[in-house]
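[1] here is my input; please provide its structure:
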Amino acid sequence: MGVQVPVTVRTFTQLFSCTPRGARLARRLVANRMDVWGFAYDSEASESVTLVVAELAANAVTHGRVKGRDFRVRLLMRAGEDTVRVEVADGLTERLPVLRESPGPGEEDEGGRGLLLVDALAERWGTALCTGGAYKSVWAEIKVPGPRS
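    Below you'll find the model as predicted:
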């Protein structure tokens, strides 16, 4: 029988008010957490993860708001892996994010660029309805180089 080696997992989970202020705070706290994990504020890894969180948090506030409910941000990074998983959960399960192409010249821009940024920065991303269907989670996995020593 093989020996099970414990895997070190770094996590960060926080609830935020479903307001623009909550979205800004999410971005700041994620940047701080990345720094604590060894990714400097101005590093490509920190900037990519922070930007993805900012876009998903803005979407949660703008498109996923349910009165009286917060949104949740979760980061997950397993030891020995070069990926940070970002999850942003909100209470509006009936509306899933849709990736839209950029508007062409002369076309009206009605938003939708946030998911284009997420799609460009993430190795992969998607959505999941959480247990009981009480909320949905939009997740993205971002490759990051090893943290500084």
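[2] make it CA atoms for all contacts and neighbour counts henceforth
    Noted.
[3] buried stuff in stretch 27-43?
    If you call a residue buried by 16 or more other C-alpha atoms under 10 Å, then stretch 27-43 has these buried ones: 27, 30-35, 37, 39-41, 43.
[4] now show me the structure for the sequence below, then we'll compare the two:
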Amino acid sequence: MPVFPLHGTTPLTLPAQAPAAPRALRRGERFALPALAESVGTARGHVDQRLCHWGLPEDVRDTARLVISELVTNAILHTDSHVVTCRLEASPRLDRLRIEVADEGRGLDRRTAPRRASTDAEHGRGLMLLNALAARWGVLCPDQNAGCTVWAELRP
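    Modelled structure (predicted):
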């Protein structure tokens, strides 16, 4: 199983593909937003509405809103994307929630070393926060010129 380096955390292996659940049990959605600052709030509201519809508890929705905010913000700030694509998928028993955000950037710059934010910095803690909130997370970069997908799994 391939391992991809992550900025600011221990490398994780790609998740194994689980057998597809019957269509009636699957809960998933994909939506695209312009790569603008206003889209962060839109993504947060969309995630909250969808997870509420699926019956996920408030604490899971709180965490998911924070995760989607961080991932969309990073995609907007750190890439030249015009559009970010978000994907949500809940397992049939609602015991796993996967959140993905794909950008149109140039992929991971393997020459850039992770940096620590200074105590008075306004930015630079998003991936540490993601690492603390998610059961697992990772970055998929199939081609250095085709963007990245950052994913996180929450376990209610």
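[5] superpose the two chains and report the TM-score.
    The TM-score (TM-score structural alignment, normalised by the length of the first structure) is 0.78; 134 aligned residues with a C-alpha RMSD of 2.6 Å.
[6] please narrow the buried residues of stretch 27-43 of the first structure to those residing in helices.
    27, 30-35 (DSSP state H).
[7] how about a markdown table for those, with distance to L15 of the first structure added?
    Output for these, formatted as a markdown table (distance: C-alpha to C-alpha, whole Å):
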| residue | distance to L15 of the first structure |
| --- | --- |
| R27 | 12 |
| V30 | 12 |
| A31 | 16 |
| N32 | 16 |
| R33 | 15 |
| M34 | 17 |
| D35 | 20 |
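[8] next up, the contacts around the equivalent of E94 of the first structure over in the second structure.
    In the second structure, the residue matched to E94 of the first structure (TM-score structural alignment) is G107. For G107 of the second structure, the contact set (C-alpha atoms under 8 Å, 6 or more residues apart in numbering) comprises 141, 143-148.
[9] one more time with 10 Å
    79, 139-149 (C-alpha atoms under 10 Å, 6 or more residues apart in numbering).
[10] corresponding residue for F12 of the first structure in the second structure?
    So F12 of the first structure corresponds to E29, using TM-score structural alignment.
[11] name the element that match belongs to?
    strand 27-34 (DSSP states H and E).
[12] can you give me the helices in the first structure?
    20-36, 44-63, 113-121.
[13] for those, which one ends up most surrounded?
    helix 44-63 (a mean of 22; mean count of other C-alpha atoms under 10 Å).
[14] distance from that one to the second structure after superposition?
    With mean C-alpha distance after the TM-score superposition for the first structure, helix 44-63 of the first structure departs from the second structure by a mean of 0.6 Å once superposed.
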